[in-house]
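Novice: sequence and predicted structure are below.
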Amino acid sequence: MIKNIKTKQIEEKTCANCGGSKTVDSYFTSRSFMHSDGKCHVCKECVNELVGTDMDKILMFLSSIDTPFLQNAWDTKSGDLGKYLSQMQMRQNKSKTFRDSDKQVSFNPIVSREHEEVEEFIVSKEDKMTWRGVEDENIEYMKFKYNELIQSGYKDNTPIKKMLLQNIVKTQFQLDGSKNTDEQNKLYTMLGKMMNDANVKPSQETSLDEVPYGVWIKKVEDEEPIAEVDEEFKDVDGIANYIYKWFTGHLKKMIGLGKE
């Protein structure tokens, strides 16, 4: 009796840094809503090369995958990023986000060193207009997360897209601060619907998104037509002359147009 054995297909994705196609287990797990497949866009090897042992970069990376920094856990893993992130997948840490990091960790994308002066963030009138309804103390974090979206490939080149991205950031902020399971589920649903309705996921963005395909073709024909071929290259193999001599020429004589 022959058994039908199914082979498991290994899923792969392309690293946004090195361009290599690698299996999904070659990427760190991400809790960020910007990574819809639950994996970082950059492979583990590249991440380790990019952040090294620089704590500023490590914190920025943890923020981008929405994973907390817990000093005690970090120390027990001797500063090994891979081992630390494996520990963050354990049940007691799995539901935590970057906002659950130790209190001394700043949400500023650049964590200041002791010998550096911390530049105070000033909320402008434009910021207040852009982030209406958001408390001043949270606007800096909102702007940081918004810029992360843009740097990740999202587009805000129309007022509608800009508004949708702002709403996505606001909803994610509410989700991060919610401790109620029912409310979290509701916010997750809202967040997914906004991203799907907006049709602005990086994986969906193409050069044709802004206009219908037919309009794009017409634009190319009108503004970038194919240049006229030089005389010496018009009929290098004599095909055009052959067609005229044996087909077009005879047809013209038949309908009374003569040879020309």
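Specialist: In hand now; what should we look at?

Novice: only C-alpha atoms for contact and neighbour calcs from this point on.
Specialist: Will do.

Novice: scan the protein for its longest strand.
Specialist: If each strand of the chain is counted by residues according to DSSP state E, the longest one is strand 39-43.

Novice: take a look at this one as well, against the first:
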Amino acid sequence: MICSKCNKEKNDNKFFKTRSSFTNKERIDTCNECIDTQIKNGGMDELLKFLRFVDTPFLNKIWFSDKVNENIGTYMKNIALNNKNDTYVNSDIEVKQISKLEVESNEEVPEDLVERFGPGYPLEEYKAFQKKYDFIKNGGYQENTTMHTEALIKYCIFQIKTEIALAQNDLATAKEYAKFAKEAASAAKINPNQFKKEDLSNGIEAFGELSRVIEGAKDVIAVLPKFRERPQDKVDVTLWCYINYVRDLQGLEPVKYSEIYKFYDEIKKEYENAIITDEVKSGDL
């Protein structure tokens, strides 16, 4: 394999395995040596970011034990031998404590965000995750099953991580996160090429259903065309019938409703002109 960081070709065993369910690859594209250097330079934040990336738990006692001595290679071997079934969600409680110390803001991470997106992220990232989540939800996305919900959450995390890496000009990391984001999007069924006709129409299959949806959209009603020369309600119909009844008593021909509406417009114009004339006389204009 060729490392995406140092561009050197190395044996497969020089690349860490990943447990993430959002990729079909057994190993990541960055070699162990580059990962070790990145963690030593970045400290605990880089360690947690890497462990989230490969879906491996952070276990405080193992990381700070004498046998591991803060070496990522030894740590990964220890986890593979003793905690092979654990994932990042099985990280111990001290991850939360560490993440809070690293948050630059004095605010604490709300518990509902930790519960939704998992422990170990800085506050600003939690806010970005939630903003992305709300944006997709408010756009009409329907979480039909808990699997869709989980996939959507994963997508939000990986997509924000991709954007952060791009902002830091870390193209190799951005590429890795983008792969996971794409796979999570497929699992959540939010890729445009996965949409079916009923997804785009919100399940509308009949004209009656379309009418109900339009009537419920307040921002649409204001711009819909109205048939001004037709009766709009029962009151209009009653007035129309009464007018033609009186005309019939007088021996006159019945009128169309369009003629009645034309009369309304003429009276309205006369009324408005009268108001303007009165205001001019009184000096209000």
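Specialist: Received the coordinates, thanks. In this text the structure is predicted, and so the values were computed from the model without any measurement.

Novice: where does the TM-score land?
Specialist: Superposed pair, TM-score by TM-score structural alignment, normalised by the length of structure 1: 0.47. Supporting alignment: 152 aligned residues with a C-alpha RMSD of 4.0 Å.

Novice: picking up where we left off before, ok, then the element right after the longest strand of structure 1?
Specialist: Downstream of strand 39-43 of structure 1, the first helix or strand assigned by DSSP states H and E is helix 44-51.

Novice: longest helix anywhere in structure 2?
Specialist: Longest helix of structure 2, by residue count under DSSP state H: helix 257-282.

Novice: so which bits of that one are buried?
Specialist: Buried residues in helix 257-282 of structure 2, counted by 16 or more other C-alpha atoms under 10 Å: 257, 260-261.

Novice: and these as a markdown table, adding distance to Thr74 of structure 2?
Specialist: Formatted as a markdown table, those follow (distance: C-alpha to C-alpha, whole Å):
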| residue | distance to Thr74 of structure 2 |
| --- | --- |
| Tyr257 | 87 |
| Ile260 | 89 |
| Tyr261 | 86 |
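
Novice: between helix 44-51 and the longest strand of structure 1, find me the angle.
Specialist: With axes from the mean of the first three to the mean of the last three C-alpha atoms, to 10 degrees applied, the angle from strand 39-43 of structure 1 to helix 44-51 works out at 70 degrees.

Novice: please name every helix or strand in contact with strand 39-43 of structure 1.
Specialist: strand 27-29 (3 or more C-alpha pairs under 8 Å, 6 or more residues apart in numbering; DSSP states H and E).

Novice: pretty sure Phe16 of structure 2 is in a helix, no?
Specialist: No. Under the criterion used here (DSSP: H, G, I helix; E, B strand; the rest coil), Phe16 of structure 2 is strand, not part of a helix.

Novice: one step back: nearest to Lys17 of structure 2 among the buried residues of helix 257-282 of structure 2?
Specialist: Ranked by distance to Lys17 of structure 2 (C-alpha to C-alpha), the buried residues of helix 257-282 of structure 2 are led by Tyr261 at 76.7 Å.

Novice: picking that back up, closest to Lys96 of structure 2 among the buried residues of helix 257-282 of structure 2?
Specialist: Of these, the one sitting nearest to Lys96 of structure 2 (C-alpha to C-alpha) turns out to be Tyr261, at 69.8 Å.

Novice: any idea how far the closest one is from Asp248 of structure 2?
Specialist: 19 Å (C-alpha to C-alpha, to the nearest Å).

Novice: burial of Leu249 of structure 2, as a residue count?
Specialist: 9 (other C-alpha atoms under 10 Å).

Novice: no wait, Lys219 of structure 1
Specialist: 12.

Novice: and Glu49 of structure 1, by the same measure?
Specialist: 9.

Novice: over to Ile58 of structure 1?
Specialist: Neighbours of Ile58 of structure 1 using other C-alpha under 10 Å come to 18.

Novice: tell me the contacts of the closest residue to it other than its chain neighbours?
Specialist: Leaving aside its sequence neighbours, Ile58 of structure 1 sits nearest to Val51 (C-alpha to C-alpha, 6 or more residues apart in numbering; 5.7 Å). Counting by C-alpha atoms under 8 Å, 6 or more residues apart in numbering, Val51 of structure 1 touches 57-58, 61.

Novice: re the thing from before, now, which of the buried residues of helix 257-282 of structure 2 sits nearest Thr37 of structure 2?
Specialist: Of the buried residues of helix 257-282 of structure 2, the one sitting nearest to Thr37 of structure 2 (C-alpha to C-alpha) turns out to be Tyr261, at 80.6 Å.

Novice: and the closest residue to Val220 of structure 2 other than its chain neighbours, which helix or strand is it part of?
Specialist: Distances taken as C-alpha to C-alpha, 6+ apart put Ile214 closest to Val220 of structure 2, at 6.9 Å, once the chain neighbours are dropped. Ile214 of structure 2 is part of helix 207-216, with elements assigned from DSSP H and E.

Novice: after that helix, which helix or strand is next?
Specialist: Helix 207-216 of structure 2 is succeeded, C-terminally, by helix 218-221 (DSSP H and E).

Novice: run through who's touching that following helix.
Specialist: Residues from elsewhere that reach helix 218-221 of structure 2, judged by C-alpha under 8 Å, 6+ apart: 214-215.

Novice: buried residues in the helix or strand just after that helix?
Specialist: Downstream of helix 218-221 of structure 2, the first helix or strand assigned by DSSP H and E is helix 234-249. Across helix 234-249 of structure 2, burial judged by 16+ other C-alpha under 10 Å covers 240, 244.

Novice: how many residues are close by Glu176 of structure 2?
Specialist: Neighbours around Glu176 of structure 2, by other C-alpha under 10 Å: 20.

Novice: got the contact list for it?
Specialist: Glu176 of structure 2 neighbours (C-alpha under 8 Å, 6+ apart): Asp29.

Novice: count the neighbours of His41 of structure 1 for me.
Specialist: 21.

Novice: mind checking how far it is from Phe61 of structure 1?
Specialist: 11 Å.

Novice: ditto for Gly82 of structure 1
Specialist: For Gly82 of structure 1 relative to Phe61 of structure 1 (C-alpha to C-alpha), the value is 12 Å.

Novice: closest to Ala73 of structure 1 out of the contacts of Val51 of structure 1?
Specialist: Ile58 (14.3 Å).
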